[in-house]
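*Asks:* Sequence isn't available, so here's the structure alone:
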């Protein structure tokens, strides 16, 4: 039989260790950093979770700046496209990394989510815009300057992620739609179409803005999503008008309205629009890594009537 003092010591020690394990697990889950680093952070700060997390972020940021400098210039052709909608505001964002392995990492996915949510909030704040639809194009520099909900810029968030994952990453581009109440916005991402925190993620993504011409009863949600899938799958180069001549070969058609409808190739997109009495106001499609060696356009604001 164990002496009472020794038994009491074991009991106390076991309880302390259980509490430390709980703190360690909590810190790892919250920050995503390694077991060793989280354990060191807790030891340095007497198991104070708040100060341990702050120290980890400081270390990661310092390391991230160093790694970002070393990794700068390494090609980032992989990554994710993130799309998000909130009522009459929408955004599509491309975030790049070096490998598909990192693109599947939850920390990288969270970066894409934060970028999309930040762009969406930025769009919502543009209250001075009153046109039926405004399209705001953001290049990499403009994206990096946007402030996330936690007070950090997207550039600072990116540095933290680079410090954590050890691979080069870039915020490449974004397009934001701001519409009035008469325009319906739809979003779609492919191939995974995974959704986290109301953000859709994939290697390809699309936004479509459509407007009913009258009060005809239409399932606008389904129609919008199908047209968005069409944009992602068929890659139209322009909406097209009645002045455009349809291509002689349907496989070569680049006008949105004259392409075979992806949901039913026996009809064209234009026939679907006429049947439902709606019009396409604008759309945007991103494919991760496309034209990666081309310089990004400067930020612009376009309006549609």
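*Replies:* Structure received. Everything numeric here is computed off the predicted structure, so don't read it as measured data.

*Asks:* For the rest of this, base every contact and every neighbour count on C-alpha atoms.
*Replies:* Noted.

*Asks:* all strands for the stretch 51-200 of the chain, in order.
*Replies:* 78-86, 89-97, 133-138, 169-179, 184-190, 194-196, 199-202 (DSSP state E, counting those that start in this stretch).

*Asks:* same question, the stretch 201-305 of the chain
*Replies:* So, for the stretch 201-305 of the chain - with DSSP E, counting those that start in this stretch - the strands run 204-212, 260-261, 264-268, 278-287, 300-304.

*Asks:* follow-up on the earlier one: okay, the strands of the stretch 51-200 of the chain in JSON lines with distance to residue 150 next?
*Replies:* As requested, the strands of the stretch 51-200 of the chain are exported to JSON lines (distance: least, C-alpha to C-alpha, whole Å):
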{"stretch": "strand 78-86", "distance to residue 150": "19"}
{"stretch": "strand 89-97", "distance to residue 150": "19"}
{"stretch": "strand 133-138", "distance to residue 150": "21"}
{"stretch": "strand 169-179", "distance to residue 150": "18"}
{"stretch": "strand 184-190", "distance to residue 150": "25"}
{"stretch": "strand 194-196", "distance to residue 150": "18"}
{"stretch": "strand 199-202", "distance to residue 150": "18"}
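
*Asks:* let's bring in a second model and compare:
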């Protein structure tokens, strides 16, 4: 009996001590069930290429909702991006790319700088350059309407885009599905990203300081398609078509960004008053294509030589040519109109002469009214 009683007491103790063990095991089962499903992790990473741990963190904080997780990631990116940008903000940025684009009668050129050549060739950085350039071309320069009363033919048609205004503008990506730092979900509630936010996202992804250095933009209204009424011919103003041309050197696989770039503006007027320029472009075979090739050749010429302005500025008669140009005799002039137009069919005649004869052959008056030539990392005055 004593042995039986002892045996029963030991069994009872074993049963009581097993309780907590069984309860702990049950608790582990609950924790396993609360893990984020791998299918949701995969779905989230397809929409936003992040690490596994970050995807699990986002879903766990968002009740396993992919849509909410995308919003959580956006907010987290803003916070981490701001901290990263502040941390690397004092590092020098001597590398980068210059982006150019033409969108019909709109165009822009933007310089984005980074720390190393390695990042400048990174797809994240190159996409960012393209998107910021697209944004600068699509948007109007703030307060530029104050210049409207002045004809483009007597003013610089390329306007400096204030950096602060461009940074606060909504990013207009070339391809929203590949834009740097963009939320690619189809949700209509996805927040609009600004240029500044896109730059911070790229800083987070690349780990380098990235700075928007300068930007210029061009926008031109189209001239009338048909000529004015004969009764108003005495008051008729020239109907001028402004055509942008771009060219880059040192590209990274795209013709829209490189280490040296030029943006030029041609003014084109039909010398045949009965046929306005826009009507001729729409009806004459190859004229539009020929003009685009000419505009590209002008920008290529500007990039190919150390061109600093369109024409020679006015100097007093007592100054010699070497004093005016700052070059030795025999060197190619830094003034576009005086350079041999080598980038246009290997011409040896000056640019001004070639444009004049090319235009006369087609009853056109062709002039270069604006230009910028930028090199990555060069010293700049203001933002232009």
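*Replies:* Right, received. Where do you want to start? From a predicted model like this one, the values you see are computed outputs, not experimental measurements.

*Asks:* Residue 118 of structure 1 is nearest to which of the strands of the stretch 51-200 of structure 1?
*Replies:* strand 89-97 (9.5 Å; C-alpha to C-alpha).

*Asks:* what does that closest one correspond to over in structure 2?
*Replies:* Counting by TM-score structural alignment, strand 89-97 of structure 1 pairs with residues 106-114 of structure 2.

*Asks:* Average offset of that stretch relative to structure 1?
*Replies:* Following superposition, stretch 106-114 of structure 2 is found to deviate from structure 1 by 0.7 Å on average (mean C-alpha distance after the TM-score superposition for structure 1).

*Asks:* Which stretch among the strands of the stretch 201-305 of structure 1 is buried most, on average?
*Replies:* Highest mean neighbour count among the strands of the stretch 201-305 of structure 1 (mean count of other C-alpha atoms under 10 Å): strand 204-212, with a mean of 25.

*Asks:* Helices along structure 1, start to end?
*Replies:* All helices of structure 1, identified by DSSP state H, fall at 4-31, 35-44, 49-71, 100-103, 106-124, 140-145, 154-165, 220-234, 269-276.

*Asks:* In CSV: those helices, plus mean neighbour count and distance to residue 209 of structure 1.
*Replies:* Shown next, in CSV, are those (neighbours: other C-alpha atoms under 10 Å; distance: least, C-alpha to C-alpha, whole Å):
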stretch, mean neighbour count, distance to residue 209 of structure 1
helix 4-31, 13, 37
helix 35-44, 17, 46
helix 49-71, 17, 37
helix 100-103, 16, 28
helix 106-124, 22, 15
helix 140-145, 18, 23
helix 154-165, 23, 27
helix 220-234, 20, 8
helix 269-276, 16, 13
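
*Asks:* so can I have JSON lines of those showing distance to residue 84 of structure 1?
*Replies:* Listed next are the helices of structure 1 as JSON lines, based on distance: least, C-alpha to C-alpha, whole Å:
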{"stretch": "helix 4-31", "distance to residue 84 of structure 1": "24"}
{"stretch": "helix 35-44", "distance to residue 84 of structure 1": "33"}
{"stretch": "helix 49-71", "distance to residue 84 of structure 1": "27"}
{"stretch": "helix 100-103", "distance to residue 84 of structure 1": "18"}
{"stretch": "helix 106-124", "distance to residue 84 of structure 1": "6"}
{"stretch": "helix 140-145", "distance to residue 84 of structure 1": "16"}
{"stretch": "helix 154-165", "distance to residue 84 of structure 1": "17"}
{"stretch": "helix 220-234", "distance to residue 84 of structure 1": "13"}
{"stretch": "helix 269-276", "distance to residue 84 of structure 1": "24"}
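
*Asks:* one step back: between the strands of the stretch 201-305 of structure 1, which one is closest to residue 72 of structure 1.
*Replies:* strand 278-287 (22.4 Å).
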